[in-house]
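[1] Sequence plus predicted model, see below.
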Amino acid sequence: MPQDNTIAVPTRLILGSSSVYRKELLSRLGLLFDTMVPDIDETPHPGETPDATALRLAREKAAAVASKAGAALVIGSDQVATLDGEQIGKPGNHANALKQLQKMRGRQVIFHTALCLWDGRKPDAARAAQMRNVQTLVTFRDLPDAELDAYLRIEQPYDCAGSAKNEGLGIAILQSIQSDDPTALTGLPLIALTDMLRQAGVAFFGQPAAQPH
């Protein structure tokens, strides 16, 4: 049963992610949810555009979890950063992160945050998935190597595409953020997600919501 100040969900809700950032963002909605880690290959396909990569991986994450979860609502999300059309992945270590920040300083980077809500109550896989790609335009400050190196040693954002955590100290190396969905850059666009959840029957304020067909 829902606890105080939580919103009833018409079926089990699962976040298909190991990201603590996405878990924190989803928690803001007051929904009861579980988490499962999808086991997929996140390597981009040859010739695949950045937005196509993000959308495919978001869908594959949701589908992988849904295949084990049955009649549940599953959230999958993925993010790809691009500069001049080139994908910028997670750096993995300090040296790679510094190279990323050096390349991006004074430049505008596009972050594609893809979202998939998979409705396991629908038998038709083609109709089960709602998809959305939210773009965020981020301009990095033109900072010297010493400041970039110092930032990385403090926050160590080696698991983040683009080597900067905008929800932390990384905001200090950014000049501007432009997006229609303010939480997209952190990894889970909540405006898009709440729209999808409403379509799946979640009533956030007790109002009638659309039911699955």
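    Ah, there it is. Numbers count the residues shown, from 1 in each chain.

[2] Please count neighbours and contacts with C-alpha atoms only from this point.
    OK.

[3] Of all residues in this structure, which one is nearest the centre?
    Geometric centre of the chain, nearest residue: residue 187, 3.0 Å, by CA atoms, centre = their mean.

[4] which residues sit against the longest helix seen in the chain?
    Longest helix in the chain, counting residues (DSSP state H): helix 50-69. Residues outside helix 50-69 that contact it (CA atoms under 8 Å, 6 or more residues apart in numbering) are 16-17, 36-40, 42, 44-45, 72-82, 85-87, 112-118, 120, 129, 131-133.

[5] before we go on, here's another structure to hold up against the first:
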Amino acid sequence: MPLVLASTSRFRRELLSRLALPFLAVAPVCDETPLPGESALDTAVRLARVKAMSLADTHPDALLIGSDQVALLDGEQLGKPGTLEKARAMLSAMSGQTVLFHTALALYNAASGRLQEAVDVTRVTMRPLTPAQIDAYLAREPDALHCAGAAKSEGLGGALIARIDSTDPNALIGLPLFALVTMLHNEGVEIL
């Protein structure tokens, strides 16, 4: 079966390519706005599912992969900042705090209708950050504007972080590969 990643994220494409499987990356049809009263976990799961299932009509015989990440700080969801001002505010609020990154994964078999879902929750403890450090980071890491909480751990953002607790280090980057390998196995796709 064809494998389709429902994402335009180069980070997710790079992660999926580590499995050495052929795949297409296609933009999903998805409004990423959290619903009123929706928890970070529920937002991430819903968006991963919607992304995967949004491509079923155009790829009816494919395995469709959707993933989404929502950061949570003191009960407030932090998405992708998009602007320098929002990124500064997010990083200032996260300074010295522990942030929970909910990374949801959905694998949808468009032919059979089978849906598998998983969530990795990564605890990230940030270093205390000065405004000058935040500005230096944002000047040197422009991709941070496209990352949940503006924290790009796999790049210069590693300097912002004091500790990471996770069951899958790939999840923080945007795609829980350990769970995906299991899901693909359940669909008869062997990696090794």
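    Received, thanks. Worth saying up front: this structure is predicted, and the values here are computed from it rather than measured.

[6] picking up where we left off before, output the residue interval of structure 2 matched by the longest helix of structure 1.
    Per TM-score structural alignment, the counterpart of helix 50-69 of structure 1 in structure 2 is residues 40-59.

[7] Identify the residue nearest the counterpart of residue 118 of structure 1 in structure 2 in space, chain neighbours excluded?
    By TM-score structural alignment, residue 118 of structure 1 lines up with residue 108 in structure 2. Closest residue in space to residue 108 of structure 2, ignoring its immediate chain neighbours: residue 115 at 4.5 Å, by CA to CA, 6 or more residues apart in numbering.

[8] so that neighbour touches residue 107, yeah?
    Yes: using CA atoms under 8 Å, residue 115 of structure 2 is in contact with residue 107, at 5.8 Å.

[9] Regarding the match of residue 118 of structure 1, which helix or strand does it belong to?
    strand 98-109 (DSSP states H and E).

[10] which residue of structure 2 sits farthest from its center?
    residue 132 (27.4 Å).

[11] Helices along structure 2, start to end?
    10-17, 40-53, 84-94, 131-140, 169-173, 177-186.

[12] could you say what helices and strands the fifth one packs with?
    If contacts are counted by 3 or more CA pairs under 8 Å, 6 or more residues apart in numbering; DSSP states H and E, helix 169-173 of structure 2 sits against helix 10-17, strand 98-109, strand 115-126.

[13] mean shift between the longest helix of structure 1 and structure 2?
    Taking mean CA distance after the TM-score superposition for structure 1, the mean distance separating helix 50-69 of structure 1 from the aligned residues in structure 2 is 0.6 Å.

[14] Flag every buried residue along that helix.
    50-66, 69 (16 or more other CA atoms under 10 Å).

[15] Could you check which residue of structure 2 pairs with residue 91 of structure 1?
    Residue 91 of structure 1 maps onto residue 81 in structure 2, by TM-score structural alignment.

[16] Spit out the contact partners of its match.
    Contacts of residue 81 of structure 2 by CA under 8 Å, 6+ apart are 87, 90, 145, 146, 147, 148, 149, 150.

[17] My understanding was that the first one contacts residue 152; is that so?
    In this case it means residue 87 of structure 2. No: in this structure, residue 87 of structure 2 is not within contact of residue 152 by CA under 8 Å, at 11.5 Å.

[18] For the two, indicate the residue with more neighbours.
    More crowded of residue 87 of structure 2 and residue 152, by other CA atoms under 10 Å: residue 87, with 26 against 22.

[19] I appreciate the help and will end here.
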